[in-house]
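J.: Give me the fold of what follows.
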Amino acid sequence: MQDRTTNRMLYSLKVTGAQTAAALAERLDITAVAVRQMLGRLHEAGLVEYEDSRESVGRPKRFWHLTEAGNAQFPDNHAGLTRDLIASISAVFGESGLDQLISHREQATLNQYQLALEPIETLEAKVEQLAAIRSAEGYMATSTRNAEGKLVLVENHCPICVAAKACQKLCRSELEVFQAALGPDVEVTRFEHILKGARRCAYTIAARPKQSDQLAMKL
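T.: Next up, the predicted model:
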């Protein structure tokens, strides 16, 4: 139903989160009038919603964001079939059988990530490569540093979201895979989680303090 520019707008809202019409116009390099017209059509279609926020003196700003239907425009890797398969495995083989399946997937994914990350020397480069791998898998992932200088891995989309809602062990598994792939000297912490209502999943990644450093801090 959408043309290329409208799809770019949906993608921008997906990756960047809530934005004003003016910000979208600047990002997409089109007029604010055209943006408002497209937002109006998308709003009528139930793909976007808005909230008015008064940030300072003056008129409130209108921030547009994707609705659940808008998020559904992005692929979810045969979500219905996956959800039904999870239910069937649990029914036929029980929770232990499902745990074995998740463990098998976890190990296969870990092997793939370790093979890709092993030749890379710095932690920052490893996180960049991990983001590239996850993007290729459909997670729209990026790597950056926050205001404190910590490495951050952000996943703007979850292509297995429906399956993960049906089996939250899949999300636990992914966090454990990141930790294992980056090694015991690295700590991975998830601070935003789509399944808990966040727009995205986001992780801080930092080197663990060495024992000598910890002793020095205590002295």
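
J.: hey, let's count contacts and neighbours off CA atoms from now on
T.: Noted.

J.: how near is H157 to T82?
T.: 17 Å (CA to CA, to the nearest Å).

J.: So which of those two has more stuff around it?
T.: H157 (22 against 17; other CA atoms under 10 Å).

J.: tell me the contacts of the residue positioned nearest the centre of the chain?
T.: With distances taken as CA atoms, centre = their mean, E155 lies nearest the centre of the chain, 2.2 Å away. Residues near E155 by CA atoms under 8 Å, 6 or more residues apart in numbering: 134, 139-142, 200-202.

J.: Spell out for me the ChimeraX command that would select the buried members of those.
T.: Restricted to buried positions by 16 or more other CA atoms under 10 Å, the ChimeraX selection for the contacts of E155 reads:
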select :134,139,140,141,142,200,201,202
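
J.: would you list the contacts of E155 in JSON lines and tack on distance to E121 and secondary structure?
T.: Converted to JSON lines, the contacts of E155 look like this (distance: CA to CA, whole Å; DSSP: H, G, I helix; E, B strand; the rest coil):
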{"residue": "R134", "distance to E121": "19", "secondary structure": "helix"}
{"residue": "Y139", "distance to E121": "24", "secondary structure": "coil"}
{"residue": "M140", "distance to E121": "24", "secondary structure": "coil"}
{"residue": "A141", "distance to E121": "21", "secondary structure": "strand"}
{"residue": "T142", "distance to E121": "19", "secondary structure": "strand"}
{"residue": "R200", "distance to E121": "28", "secondary structure": "coil"}
{"residue": "C201", "distance to E121": "26", "secondary structure": "strand"}
{"residue": "A202", "distance to E121": "23", "secondary structure": "strand"}
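
J.: To compare with the earlier structure, here is another sequence to fold:
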Amino acid sequence: MMLKMHGALSAAAIGQLLGTTGEAARQQLARLADEGLVAAVTEARGVGRPTQSWSLTPAAQSRFPDTHAALTVQLLDIIRQSLGEEALDAIIGVRETETRLAYQATLEQHAALRDKVAALAELRSAEGYMAEWREEADGSLVLIENHCPICAAATACEGFCRAELEVFRSALGPEVEVVRDEHIVAGGRRCSYAIRRAG
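T.: Down below sits the predicted model:
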């Protein structure tokens, strides 16, 4: 909290702000550094020993309040109330098109369906879905998303989930069948999709 409020500080300065010793602060900083939450930079300041200045890492930002989900839901409600459901559908449609084109550009580099699904899982994980995939005994494939980073928006507007399923179907091609078996928004622990060759 001190580093968030004051920016980069030395262990001695943190100790002073907390009413403890610089060594006690340094021990806490070392623990936080082991977790990847803080990092030190050594600075030479004239004569004497260089000073270590501690600051937060990008990973530490998740430890602080973040209301972007609430803001997203509020914006969706404003669009719906001010511009109508058609405007909201148009915005979701633009997002769907952009996502589909990006996925297709990656997936078309693979010939085998299992390679396409593996690449799709990689794309989704990079977007925060904690995705994985597996092959079933019958040869069908399963794409699993263990997290939904847009859950608040998807709960407020089901169009996001509909668009997601359509993107998967388009990106994997017309000869592939994609069925959602589990759905976080509907109360599932995760979202999962059965994927197989059509027919």
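
J.: quick one: TM-score?
T.: TM-score for the superposed chains, counting by TM-score structural alignment, normalised by the length of structure 2: 0.66, backed by 139 aligned residues with a CA RMSD of 2.2 Å.

J.: Aligned counterpart of the residue nearest to the centre of structure 1 in structure 2, please.
T.: Correspondence of E155 of structure 1 to structure 2, assessed by TM-score structural alignment: E145.

J.: what's the closest non-adjacent residue to its match?
T.: Spatially, and ignoring its direct neighbours in sequence, E145 of structure 2 is nearest to A131 (4.3 Å; CA to CA, 6 or more residues apart in numbering).

J.: Tell me if I'm right that the one you found and C148 touch.
T.: No. The pair A131 of structure 2 / C148 is not scored as a contact, 9.7 Å apart, by CA atoms under 8 Å.

J.: ranges for the strands of structure 1?
T.: Secondary structure of structure 1 (DSSP state E): strands located at 48-53, 61-66, 141-145, 151-155, 186-192, 201-207.

J.: Which stretch among these is buried most, on average?
T.: Most buried of those, by mean neighbour count (mean count of other CA atoms under 10 Å): strand 151-155, with a mean of 23.

J.: average offset between that strand and structure 2?
T.: With mean CA distance after the TM-score superposition for structure 1, strand 151-155 of structure 1 departs from structure 2 by a mean of 0.2 Å once superposed.

J.: tell me the angle of that strand relative to strand 201-207?
T.: 160 degrees (axes from the mean of the first three to the mean of the last three CA atoms, to 10 degrees).

J.: distance of the residue nearest to the centre of structure 1 from D185 of structure 1?
T.: 23 Å.

J.: returning to that earlier point: what residues are up against the residue nearest to E145 of structure 2?
T.: Contacts of A131 of structure 2 (CA under 8 Å, 6+ apart): 121-122, 124-125, 143-147.

J.: and what of A166 of structure 1?
T.: 83, 86.

J.: Repeat the analysis, applying 10 Å as the threshold.
T.: Going by CA atoms under 10 Å, 6 or more residues apart in numbering, A166 of structure 1 touches 82-84, 86-87.

J.: Just give the nearest non-adjacent residue to the counterpart of G128 of structure 2 in structure 1, would you?
T.: In structure 1, G128 of structure 2 lines up with G138, judged by TM-score structural alignment. Closest residue to G138 of structure 1 apart from its sequence neighbours, by CA to CA, 6+ apart: P159 at 5.9 Å.

J.: ok, that neighbour touching C171?
T.: No. Between P159 of structure 1 and C171 there is no contact under CA atoms under 10 Å: 11.9 Å.

J.: got the strands of structure 1 as a markdown table, with distance to A32 of structure 1 columns?
T.: Output for those, formatted as a markdown table (distance: least, CA to CA, whole Å):
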| stretch | distance to A32 of structure 1 |
| --- | --- |
| strand 48-53 | 16 |
| strand 61-66 | 13 |
| strand 141-145 | 28 |
| strand 151-155 | 28 |
| strand 186-192 | 31 |
| strand 201-207 | 30 |
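
J.: To T6 of structure 1, which of those strands lies closest?
T.: T6 of structure 1 lies closest, by CA to CA, to one member of the strands of structure 1: strand 48-53, at 11.6 Å.

J.: Nearest to Q114 of structure 1, out of the strands of structure 1?
T.: Ranking the strands of structure 1 by proximity to Q114 of structure 1 (CA to CA) places strand 186-192 first, at 13.8 Å.

J.: before we move on, back to that, anything in contact with each of A131 and C148 of structure 2?
T.: Common contact partners of A131 of structure 2 and C148 (CA under 10 Å, 6+ apart): 124, 190-191.

J.: which of those residues lies closest to Q81 of structure 2?
T.: Nearest to Q81 of structure 2, judged by CA to CA, of the shared contacts of A131 and C148 of structure 2 is C191 at 29.3 Å.

J.: what's the distance between the counterpart of that closest one in structure 1 and Q211 of structure 1?
T.: Alignment note: C191 of structure 2 maps to C201 in structure 1; criterion TM-score structural alignment. Distance of C201 of structure 1 to Q211 of structure 1, given as CA to CA: 31 Å.
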